[in-house]
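Visitor: sequence first, then the predicted structure, then my questions.
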Amino acid sequence: MNLDATLAAVAATPRLLVVSDYDGTLAEFNTDAYAVSTNPTAERALKELAALPDTEVAILSGRHTEGLKQVTGFDETDLILAGSHGAESNIGKIRALTAEQQAVLDQITTTFEELAAQVEGAFVEYKPYHRVLHLIRATDESKAAEIYERASHADIPGAHLKPGKWIVEGAAIDMTKGTWITIARKQLGATAVIFVGDDRTDEDGFAVLGPGDLSVKVGPGDTKAQYRVPDVSGAGEFFAQLAAARRANGGAGVEGNV
């Protein structure tokens, strides 16, 4: 089936879970991580979806939850905000690091800070369970590429390293977007899941979806997703189409189909 037909079929499921990445999916990238804004078409559509019966909406991001609230303008009364790949969400939440995990995080911190110091413009972002080496502001592209590779393959026992767009993320916990989607599907009783994302970390989410679900990759690059939209604007239009389809052709719990 093409995307329109698949979307219509999934939108009719009795209990739908809609999950979206944020940066590169709902908002364009910026060298200042807090100078971004949510695509207005997507924002309206997600709010509409979240208000429908038997429809859960989540933003699942590598950002920590407080940062996600700041850039999106949403809070938990609007929809589910799953920060740190879900580790900070009430669904699948990690309560505290063990002493061993804290030691791993400390080693990630040391390694990333040493690497960041080697190229002007690089910096390390501190999150509750992660450290993120940012290279989008690096002034020397060749040096930044070298640092990127070294960070991506750093020898830190117990660390979970994830390269992304202009970043390398190091975590002391094994929580991926796929892990969170699997937990959320079960906890929320979703009969189908839609996941939209653009980055390498989103591939973990795409990988856990089944034949009755819908996965959409934003932008270019190899992917496990079933379908693709070209950019953030295309993602916004997808969510608008989904909201209309869910409203008109939704499952048993959606108003007008009870």
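Guide: Here it is on my side, so go on.
Visitor: okay, CA-based contacts and neighbour counts for the rest of this
Guide: Will do.
Visitor: where exactly do the helices run in the stretch 51-200 of the chain?
Guide: Secondary structure of the stretch 51-200 of the chain, counting by DSSP state H, counting those that start in this stretch: helices at 65-72, 99-116, 141-152, 177-188.
Visitor: in CSV, list those helices along with distance to residue 196 and mean neighbour count.
Guide: Formatted as CSV, those follow (distance: least, CA to CA, whole Å; neighbours: other CA atoms under 10 Å):
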stretch, distance to residue 196, mean neighbour count
helix 65-72, 16, 17
helix 99-116, 29, 18
helix 141-152, 24, 17
helix 177-188, 11, 18
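Visitor: closest to residue 57 out of those?
Guide: Nearest of the helices of the stretch 51-200 of the chain to residue 57, taken as CA to CA: helix 177-188 at 10.8 Å.
Visitor: before we go on, here's another structure to hold up against the first:
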Amino acid sequence: MSTPPPDVPLESSEPDGCGQLHPKESPELIKRKLQEFHEFVKEMPQDETAGVHQAQDKCPDQLDDDFKLMFLRAEVFHVDLAAKRYCKYWERRIERFGPDKAFLPLTLDGAFKDDHVAINLGFMQPLGTREPNTGRPLILVDPSHQDRSQHTRESLCRSLWYMVHSVLKDDDVAQRKGVVLVVTGKTVKFGQFDRAQAKMNMESISGCLPLRISVAHMCHPPKFFAIVFAVMKLFLGDTVRKRIRVHSGSDKHVVKTLEKKFGLTKDVLPTELSGAIVVDHQGWVKKRQDAGL
């Protein structure tokens, strides 16, 4: 959902470069919408809130207002959609992590203690840079960093959960305005395409994780991209599908397009896309583990 409800003021009446409108937040708005959110969840059918009730019993400290606010922001303060996303999140979290880990803290030594291999492979990597005009964080997605001999589908999917939460935590801009995905298909092989994996990942993104994707730049798509995209579209909502931009051609042409049309200069792009950012993903993971994150 890109348009806030009528009772939510806007930062601007004009959509931004990604076609999004952003709520003008205030303490009063947040307080009111959180109250509406709580009431809506209470009235939802029991079969839809079973996961939420388990979380309330087993990890109530994780269910604070800051956590719930991420879901409201993901749905630009549409309370009904945010509440449904919140309930779907807990349903999926229990399904993906199992009852023994689903309620643990979302840290490398907690809920992700069995996923270090998949996380270190770097299927998804926060770049530590931001879209110059909006401050949205950039995330690199490299499908070639999949190796089914080293991880299960479930573990790779959980690695996606870790990356999303690491980017969203304590980052108001990421929560309010979304993130920019930069996908490189340069070295991916057809054998690495896994329909079941794609379905699992997309189910976590669409209507589940409190992630607002502003735009996904698919750079240097492989020859079989049309087949992959046809499958992906089955699991993505209309809003996310409309956010995908495909960039083909030489390195020079792709970089020029990203800068001229989207304001993504070389100094915010990774070397994988002829940018200036050298990503030390494993070093980033180690620092987070040492910090207890």
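Guide: Sure, I can see it. Quantities reported herein were computed from a predicted structural model and do not represent experimental measurements.
Visitor: got a TM-score for the pair?
Guide: Aligned and superposed, the two chains score 0.32 in TM-score terms (TM-score structural alignment, normalised by the length of the first structure); 127 aligned residues with a CA RMSD of 5.1 Å.
Visitor: can I get the helices of the stretch 51-200 of the first structure in JSON lines including distance to residue 203 of the first structure?
Guide: Converted to JSON lines, the helices of the stretch 51-200 of the first structure look like this (distance: least, CA to CA, whole Å):
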{"stretch": "helix 65-72", "distance to residue 203 of the first structure": "20"}
{"stretch": "helix 99-116", "distance to residue 203 of the first structure": "23"}
{"stretch": "helix 141-152", "distance to residue 203 of the first structure": "16"}
{"stretch": "helix 177-188", "distance to residue 203 of the first structure": "8"}
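Visitor: quick one, which of those gets closest to residue 194 of the first structure.
Guide: Between these, helix 177-188 lies closest to residue 194 of the first structure; by CA to CA that is 9.9 Å.
Visitor: and the helices in the stretch 51-200 of the second structure?
Guide: 65-74, 79-97, 116-121, 153-168, 172-177, 195-205.
Visitor: can you redo the ones you listed as a markdown table with mean neighbour count and distance to residue 38 of the second structure?
Guide: As requested, those are exported to a markdown table (neighbours: other CA atoms under 10 Å; distance: least, CA to CA, whole Å):
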| stretch | mean neighbour count | distance to residue 38 of the second structure |
| --- | --- | --- |
| helix 65-74 | 21 | 9 |
| helix 79-97 | 21 | 8 |
| helix 116-121 | 20 | 33 |
| helix 153-168 | 20 | 22 |
| helix 172-177 | 21 | 19 |
| helix 195-205 | 18 | 23 |
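Visitor: residue 281 of the second structure: which of these is closest?
Guide: helix 116-121 (7.0 Å).
Visitor: sorry, back to before: nearest to residue 252 of the second structure among the helices of the stretch 51-200 of the second structure would be which one?
Guide: helix 116-121 (27.3 Å).
Visitor: what helices or strands is that closest one leaning on?
Guide: Helix 116-121 of the second structure sits against helix 153-168, helix 281-290, with contacts defined as 3 or more CA pairs under 8 Å, 6 or more residues apart in numbering; DSSP states H and E.
Visitor: please enumerate the strands of the first structure.
Guide: 16-20, 55-60, 80-82, 123-126, 130-134, 160-163, 167-171, 192-197, 214-218, 227-229 (DSSP state E).
Visitor: turn the ones you listed into JSON lines, columns for mean neighbour count.
Guide: Below are the strands of the first structure laid out as JSON lines (neighbours: other CA atoms under 10 Å):
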{"stretch": "strand 16-20", "mean neighbour count": "25"}
{"stretch": "strand 55-60", "mean neighbour count": "24"}
{"stretch": "strand 80-82", "mean neighbour count": "26"}
{"stretch": "strand 123-126", "mean neighbour count": "17"}
{"stretch": "strand 130-134", "mean neighbour count": "25"}
{"stretch": "strand 160-163", "mean neighbour count": "20"}
{"stretch": "strand 167-171", "mean neighbour count": "23"}
{"stretch": "strand 192-197", "mean neighbour count": "26"}
{"stretch": "strand 214-218", "mean neighbour count": "24"}
{"stretch": "strand 227-229", "mean neighbour count": "19"}
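Visitor: ok so, going back, which stretch among the helices of the stretch 51-200 of the second structure comes nearest residue 31 of the second structure?
Guide: helix 65-74 (9.3 Å).
Visitor: which other helices and strands does the closest one contact?
Guide: Using 3+ CA pairs under 8 Å, 6+ apart: helix 65-74 of the second structure touches helix 27-43, helix 79-97, helix 172-177.
Visitor: let me have those helices in CSV, extended by distance to residue 117 of the second structure.
Guide: As requested, these are arranged in CSV below (distance: least, CA to CA, whole Å):
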stretch, distance to residue 117 of the second structure
helix 27-43, 36
helix 79-97, 16
helix 172-177, 26
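Visitor: picking that back up, closest one to residue 151 of the first structure among the strands of the first structure?
Guide: strand 167-171 (6.5 Å).
Visitor: thinking again about what came up before, for residue 238 of the second structure, which of the helices and strands packed on helix 65-74 of the second structure is the nearest?
Guide: helix 79-97 (14.7 Å).
Visitor: any idea of the angle the closest one forms with helix 153-168?
Guide: 130 degrees (axes from the mean of the first three to the mean of the last three CA atoms, to 10 degrees).
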